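S.K.: Fold the following, please.
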Amino acid sequence: MKPKILVFSGSTRKGSYNKMLAKLVSKHLTHAKADVTTICLSDYPLPLYDGDLEENVGIPENVFKLRALIEAHHGIFIACPEYNSSITPLLKNTLDWISRIQLPDEEPLQVFQKSVYAVGGATPGVYGSMRGLLHLRTVLEMSLGCLVLPEMISINFAAKAFDENGDLTKAHHAKRMQKLVERFVKEASHVKLQDN
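M.R.: Okay, the predicted model is just below:
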């Protein structure tokens, strides 16, 4: 089976290293025979989560669109920047909003537990988004119940980590990328979507 994989970055900044990483992961996944969909969260703007807003106005339409995208894919890859040793407000807000949808006859957070997840990150500093990735794993695994692969791609000194074609310049980064992609495609191939 050709797995369908959704890829996005927790940053929408122009020139974002994590958008570059998401693009590169998409390319590698496509070469590995996955059916890849890459999105940018700026195309799905959301207000800051507020319980009163949800009660008075309801859940924004873009939340339902993002949830539908998750439901339609066997695997989800998130490129996670690191802000103050944690994940971006944009990414956290997106996950918080999606977690608020519970359809009739559905267990809480069930949508997050149907796919397999993989994560990676890139930063200009020495840690390569590792602290942000650990926080993201905590949110995904402990709070949302996601299955997250142990393999991660952590790109440090990101300003010099990508060449002019967007490929990785260091062999150890490229090796980690290949290992993650191979495992990700294998595990996503075993996921059964509701409509399949």
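
S.K.: CA only for contacts and neighbour counts going forward, please
M.R.: Fine.

S.K.: For the closest residue to Y17 other than its chain neighbours, the count of nearby residues, please.
M.R.: Nearest residue to Y17 in three dimensions, chain neighbours excluded: A122, at 6.0 Å (CA to CA, 6 or more residues apart in numbering). A122 is flanked by 31 other residues according to other CA atoms under 10 Å.

S.K.: For the protein, which segments count as strands?
M.R.: 4-9, 35-38, 75-79, 116-122, 147-155 (DSSP state E).

S.K.: Which residue ranges of this structure form helices?
M.R.: Assigned by DSSP state H, the chain shows helices spanning 17-31, 51-57, 61-71, 89-98, 130-137, 171-188.

S.K.: I have a second one here; can you model it like the first so I can compare?
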Amino acid sequence: MASEQESLFRKEALEQVSSPEQLDQLMQVVNLRDWLPLASIGFLVTLALLWSVIGRIPIFVESKGLLIKNRSDSSQLTSVSYFPIVEGKQIQVGDRILIIPETNSIQEFGGLEATVTEVSPSSVTQASALKRVDGNLELAELVYTPASIEVLAQLKPNPENVTGYEWSMSKGPSEKLSGGTPVTARVTLSDRAPISFVFPFLK
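M.R.: The predicted structure is shown next:
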């Protein structure tokens, strides 16, 4: 039997394995620099997993609207916008709403900070929308869509800005705002963890 083993393995190989002094030569130690790319990938994957669970993505809805004069104080502006029924019924008085004038750059100024003050209990008619803009059919047709919920919002004042109102970015433009300015109204309805888009039951 021993002679068969000797025939299977070369004498030099057996001597290397059987010699304790040669064992270290059989082990190759990986350099730390070789592990860095793998460690970096693992770190990034861990961060992505944490963000998918802890991070939040806002779910918002947008609609067209107008800046109009406040009926109780004509020196102040308010906003009126019209949302689809499903989304509109999720909006509540007191919600934060961002009013973005089409005449200004959202990248530069952001939008006007505002608070929802009134939400129609049901869809409004075009006649109702006309009353909001003092019978100006052109303005009403610009923003009104059938079967929509009307939302009024009060702009947050800031006398230090030229416009007289608070902006979400910077101090706003250097010119005043006027009634009849078309806007985009944006309301955040909720927020969700990123992982819930892959696994909806984790909402």
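
S.K.: TM-score of the superposed pair?
M.R.: Once superposed, the chains reach a TM-score of 0.21 (TM-score structural alignment, normalised by the length of the first structure), with 77 aligned residues with a CA RMSD of 5.9 Å.

S.K.: so the residue nearest to Y17 of the first structure sits right up against A22, yeah?
M.R.: No. With contact defined as CA atoms under 8 Å, A122 of the first structure and A22 do not form a contacting pair (9.9 Å).

S.K.: Overlap in contacts, these two.
M.R.: A79 (CA atoms under 8 Å, 6 or more residues apart in numbering).

S.K.: still on that earlier bit, which stretch among the strands of the first structure approaches F64 of the first structure most closely?
M.R.: strand 4-9 (15.5 Å; CA to CA).

S.K.: what's that closest one packed up against?
M.R.: helix 17-31, strand 35-38, strand 75-79 (3 or more CA pairs under 8 Å, 6 or more residues apart in numbering; DSSP states H and E).

S.K.: Not counting sequence-adjacent ones, nearest residue to V17 of the second structure?
M.R.: V17 of the second structure sits nearest to L23 (CA to CA, 6+ apart), 6.7 Å away.

S.K.: Kindly indicate whether that neighbour is helix, strand or coil.
M.R.: Following DSSP: H, G, I helix; E, B strand; the rest coil, we place L23 of the second structure in the helix state.

S.K.: quick revisit: reformat the helices and strands packed on strand 4-9 of the first structure as a markdown table; add mean neighbour count.
M.R.: As requested, those are exported to a markdown table (neighbours: other CA atoms under 10 Å):
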| stretch | mean neighbour count |
| --- | --- |
| helix 17-31 | 21 |
| strand 35-38 | 17 |
| strand 75-79 | 24 |
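
S.K.: Any chance of TSV for the ones you listed, columns distance to L69 of the first structure?
M.R.: What follows is these, written out as TSV (distance: least, CA to CA, whole Å):
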stretch	distance to L69 of the first structure
helix 17-31	16
strand 35-38	9
strand 75-79	10
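
S.K.: Among these, single out whichever gets nearest to E61 of the first structure.
M.R.: Judging these by CA to CA, what sits closest to E61 of the first structure is strand 35-38, at 19.4 Å.

S.K.: what comes into contact with that closest one?
M.R.: Residues from elsewhere that reach strand 35-38 of the first structure (CA under 8 Å, 6+ apart): K2, P3, K4, I5, L6, V7, F8, A22, K23, S26, L29, T30.

S.K.: start to end distance for stretch 77-92 of the first structure?
M.R.: 15 Å (CA to CA, to the nearest Å).

S.K.: make that stretch 130-141 of the second structure, sorry
M.R.: End-to-end distance (CA to CA), stretch 130-141 of the second structure: 9 Å.

S.K.: Can you name the next helix or strand after the helix ranked longest in the second structure?
M.R.: The single longest helix within the second structure, with elements called by DSSP H, is helix 32-54. Per DSSP states H and E, the first helix or strand lying C-terminal to helix 32-54 of the second structure is strand 57-70.

S.K.: who does that next one touch, helix- and strand-wise?
M.R.: strand 73-84, helix 137-143, strand 182-192.

S.K.: make it 7 Å
M.R.: For strand 57-70 of the second structure, the elements it packs on are strand 73-84, strand 182-192, judged by 3 or more CA pairs under 7 Å, 6 or more residues apart in numbering; DSSP states H and E.

S.K.: buried set for it?
M.R.: Neighbour counts using 16 or more other CA atoms under 10 Å place V61, E62, S63, K64, G65, L66, L67, I68, K69 of strand 57-70 of the second structure among the buried residues.

S.K.: In the residues you listed, find the pair that's most separated.
M.R.: With CA to CA as the measure, no two of the buried residues of strand 57-70 of the second structure lie farther apart than V61 and K69, at 24.1 Å.

S.K.: quick one: W51 of the second structure from I57 of the second structure, how far?
M.R.: 10 Å.
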